[in-house]
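Colleague: make a model of this:
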Amino acid sequence: MFAPIRDGYWLFPGVTYKGNFADPFVLPVKEAGGTVYYAYATNTAQRNLPIMKSTDLKTWNVTSYTSNPGWADSKCLNNYDPLNDKSIPAEIRHYNYNVANKPPLYLPNQVEAWLNADGLVSPRPSWARWMPQTGPGALGWRTQETWAPSVAHFNNKYHAYMAVRAEGAEDRFCIALALSTNPAGPFRYVKGNSAVVCPKDFVNGVIDPEPFEYKGKWYLLWKSEYSPNKGQGLHAQQIDTATGRLKSGSHRIDLLQRDTSAGSWEKHAIENPSMATIGGKTYLFYAGGEFWPYGRTLSNYSTGYAVCPQGPTAPCSRPSGDNRILGSVGKVQGPGGGSAFQTADGSWKFAYHAYTRDGDPNTRQLRIANIYRWKAGQISISDGAKARFADVPAHHQFAQQISWLAGVGITTGNKSGNFVPSGYTSRSDMAAFLYRYAGSPKYTPKGASPFADVSESSKFYKEIRWMQSAGLATGNRNPSGGKNLYKPGDPISREAMAAFLYRLSGTKGYTPRGAQPFADVNRNSKFYREIRWMYDNGITTGYKVPSGKPLYNEKGNTKRDAFAAFLQRYDTKYPQRSPAPPLN
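Modeller: The predicted structure follows:
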């Protein structure tokens, strides 16, 4: 009956979720029969406060106020009148809707009174800017703009905090508070409608509020927007649970400031703070980067985390290295706007939004991922199974190759659960990797070591001896004379890596043909033939540069993630191929 309306906007009672749901926040609520998960989002589909619910975190349905959910399809006009249904908030029932393309047979106000499942029914605050919804299908209901809502239950009420566009600077937002006795609403602004957070010293105000309970006290997190001569940051302050507002006498805590250093993934923005205490340690999750692709294929928007030893009562710090745990990968682009929550079984989840690659970035869909805490305290987030390594998120350039390296038993990472992808591959590690790749052949070193710097006490002694006995390694000339040096602790150069793989393949007398593929490799290069063999067999592509031929960087160190890529590509060409077993 209402196909024209329902096809245009998905947010109607009983309809399964399929549309835009940005900046999601999920609140677990214990109800009769089990835990129900309520999800809230930035305004969409003509609603100030969109709300959905689920019992399995997979199927989400739009909430409803009506006491007769079958009315719209039953056509029982004589048996049910939504205007007299007291379960529908009075603000909705008494609103004078002005809707184009009115459905036949039904009065517009009856239809819209039933369809409008808006979680927020209050008129906009006196300080809010008038932001009417316009365009085809506009209901005329929404006249305010609300962002990134989040909800907490204390003092026997559900407290919804949200950013509302305010009067003043064009992009100024302040944080409002609305209350309800039900997680599905209706929510109404607190008496007086004054903003909870609206600092005068920030021209564009604040956004992305989220309440967080820490050691029996409630705190409100938020993000400060751009203001001249002020840095963007994430902040917290204690809440007075009697009023839901900031506690008198408490002070703002600056949790984290945006990293504006060259090359930082946060350089464009830092936002959407969310906290969780997992395994006795409190973490701050946040989004950053530039969400909109602006003509690019990929979005560089990401989600990272910081560690907060004192929760929201003191500044947090980023873990060393790349602290991103979600980034664009494959069809999932712009992952962010997220919040952490704990499920009924005690596991931790992360609700976030992302859009589909080559799709509409304005359609930011809800996704639920798993949060994992490693023994050493690192955090990783994965849509599926637990990541193999704490420091290799799914969006890492060589995540698939590193996972393959672990899956075939070549590496287990370090004791902290890290692979250290940006670290270099030492010559001793490389010997161990290739030995395992060759199937860990039975081998017992005999006689004296052929290398002056390798003894029986050396790490991976057997594997290095196997490399030499199999003809893969001859070592380096010893400037002091005597036996050659293997230099086990040195990083292996990219040119030497090419030589080792060439020898491992059993290839003999390869003759390169055609134009030089790399700008920095020519026939005078020490391992020119081996590098060309790598390129011609698809084992290396080199480094792209803004213009001209790529670079191979032959003298550069082989990073551990690059080693994984080299060996995985090698395996597709020479699967599990190894030299003839050496003689003992």
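Colleague: switch to C-alpha atoms for all contacts and neighbour counts from now on
Modeller: Will do.
Colleague: ranges for the helices of the stretch 301-450 of the chain?
Modeller: Counting by DSSP state H, counting those that start in this stretch, the stretch 301-450 of the chain has these helices, from start to end: 399-407, 427-437.
Colleague: meant to ask about the stretch 451-584 of the chain
Modeller: 461-469, 494-505, 528-536, 560-573.
Colleague: just checking, what packs against the second one?
Modeller: Secondary-structure packing of helix 494-505 (3 or more CA pairs under 8 Å, 6 or more residues apart in numbering; DSSP states H and E): helix 528-536.
Colleague: ok, Arg373 touching Ile278?
Modeller: Yes. Using CA atoms under 8 Å, Arg373 and Ile278 qualify as a contacting pair, with a distance of 7.3 Å.
Colleague: which of the helices of the stretch 301-450 of the chain sits most buried?
Modeller: With neighbours defined by mean count of other CA atoms under 10 Å, none of the helices of the stretch 301-450 of the chain is more surrounded on average than helix 427-437, at a mean of 21.
Colleague: out of the helices of the stretch 451-584 of the chain, nearest to Leu27?
Modeller: When the helices of the stretch 451-584 of the chain are ranked by distance to Leu27, counting by CA to CA, first place goes to helix 560-573 at 38.3 Å.
Colleague: one more sequence to fold, the one below, so I can look at both together:
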Amino acid sequence: MRTFPRSLVLAIAAVVLGMLLPTAALAASADVRGTSVIAPAVDNPAPIFTDTNGHVFENEIAWLASAGVTRGWEVSPGMYEFRPQAQILRGEMAAFLYRLSGSPNFDVPTTSPFIDVSTDFVFYREIAWLAEQGISAGWSTPAGAEFRPFLSTSRDVMARFLHRFQLSPAFDAGVSPFRDVTGSTVFATEILWLASEGISTGWNVGYGCYEYRPYQNVTRSEMAAFLYRMENGGTTPLVGNTCAPPPSPLVSDHVTSGAFCGQARLGWYGYTVTGVLMRCTQLPGETQPRWRQA
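Modeller: Sure thing, here's the model as predicted:
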């Protein structure tokens, strides 16, 4: 049998191994929805997404890709979509956090901690890591713990995940800045921590009032923004309660100081174009009520 020099054998092996490794690496990181790959190879630059140009979170999404957390969906050779308005699933959330943490090595359990996540599930390693870190214990059921990887991630659960990802830092919660988050809200502490860090300040609904909307599901673009702010510094923190809604009833149109308002609106409130609160009142001797500063 013919023999070859050892140096030649090693060179051929290196070439073959170099051809196989990228394929194996990409297959191991396939996204659960479609043909996406989340973790880029070293020689695989971050993709430019075709569906995020001009998006409000375009920069945050680009950062997420450059950090190797997501590559979205490859819809044709070299063409990628991020699908910013798609809701992020719990399985994907585990993958995002695991890769944001640097894809750390750990003893992957041979038995799944969740009855609905098999050891050959595409994100088994990431979900097992999430459980090992105490970030998520899933749901306790008579049959055992469930992770529910295909369930969308709600905003309150997202707050819980990120707070635990940061090792549950202590802080002075104080008064809730959100009118829909109270002491009885399940993950109130975690939500208020997000606000105090400027990671999420919810929606400004007017009159100094904010809503967090804890049961609304998180989109992929919003998740990119939350992770970016957590890693790079958030927006202006939201602390304390500044909510001062106007008294009712309130007219929807702007009013003019001194103008007649009519008997039907006696006692009503309204705002001028400059934001001055007015009230429809009638003084003794007047035949018609007028708008006056409240």
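Colleague: what do we get in the first structure for Ala195 of the second structure?
Modeller: For Ala195 of the second structure, the equivalent position in the first structure is taken to be Tyr535, counting by TM-score structural alignment.
Colleague: can I assume that match is in contact with Thr541?
Modeller: Yes. Under the contact definition of CA under 8 Å, Tyr535 of the first structure touches Thr541, with a separation of 6.3 Å.
Colleague: quick one, longest helix in the second structure?
Modeller: Of all the segments assigned as helix in the second structure under DSSP state H, the longest by residue count is helix 6-28.
Colleague: mind listing what's buried in that helix?
Modeller: Residues of helix 6-28 of the second structure classed as buried under the neighbour-count rule (16 or more other CA atoms under 10 Å) are 22, 26.
Colleague: in the first structure, what stretch matches that helix?
Modeller: Residues of the first structure matching helix 6-28 of the second structure are absent, with TM-score structural alignment as the criterion.
Colleague: for Val108 of the second structure, which non-adjacent residue is spatially closest?
Modeller: Using CA to CA, 6 or more residues apart in numbering and skipping residues adjacent in sequence, the residue nearest Val108 of the second structure is Arg125, 6.4 Å away.
Colleague: my error: substitute Ser66 of the second structure in the last question.
Modeller: The spatially closest residue to Ser66 of the second structure, leaving aside those adjacent along the chain, is Ala46, at 5.2 Å (CA to CA, 6+ apart).
Colleague: that older thread, would a markdown table of the helices of the stretch 451-584 of the first structure with distance to Gln333 of the first structure be doable?
Modeller: Compiled in a markdown table, the helices of the stretch 451-584 of the first structure are given as follows (distance: least, CA to CA, whole Å):
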| stretch | distance to Gln333 of the first structure |
| --- | --- |
| helix 461-469 | 42 |
| helix 494-505 | 32 |
| helix 528-536 | 30 |
| helix 560-573 | 23 |
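Colleague: nearest to Gly409 of the first structure among the ones you listed would be which one?
Modeller: Between Gly409 of the first structure and the helices of the stretch 451-584 of the first structure, the shortest separation by CA to CA is 12.3 Å, and it involves helix 560-573.
Colleague: how big is the offset of the closest one relative to the second structure?
Modeller: Once superposed with the second structure, the aligned residues differ from helix 560-573 of the first structure by a mean of 0.8 Å; criterion: mean CA distance after the TM-score superposition for the first structure.
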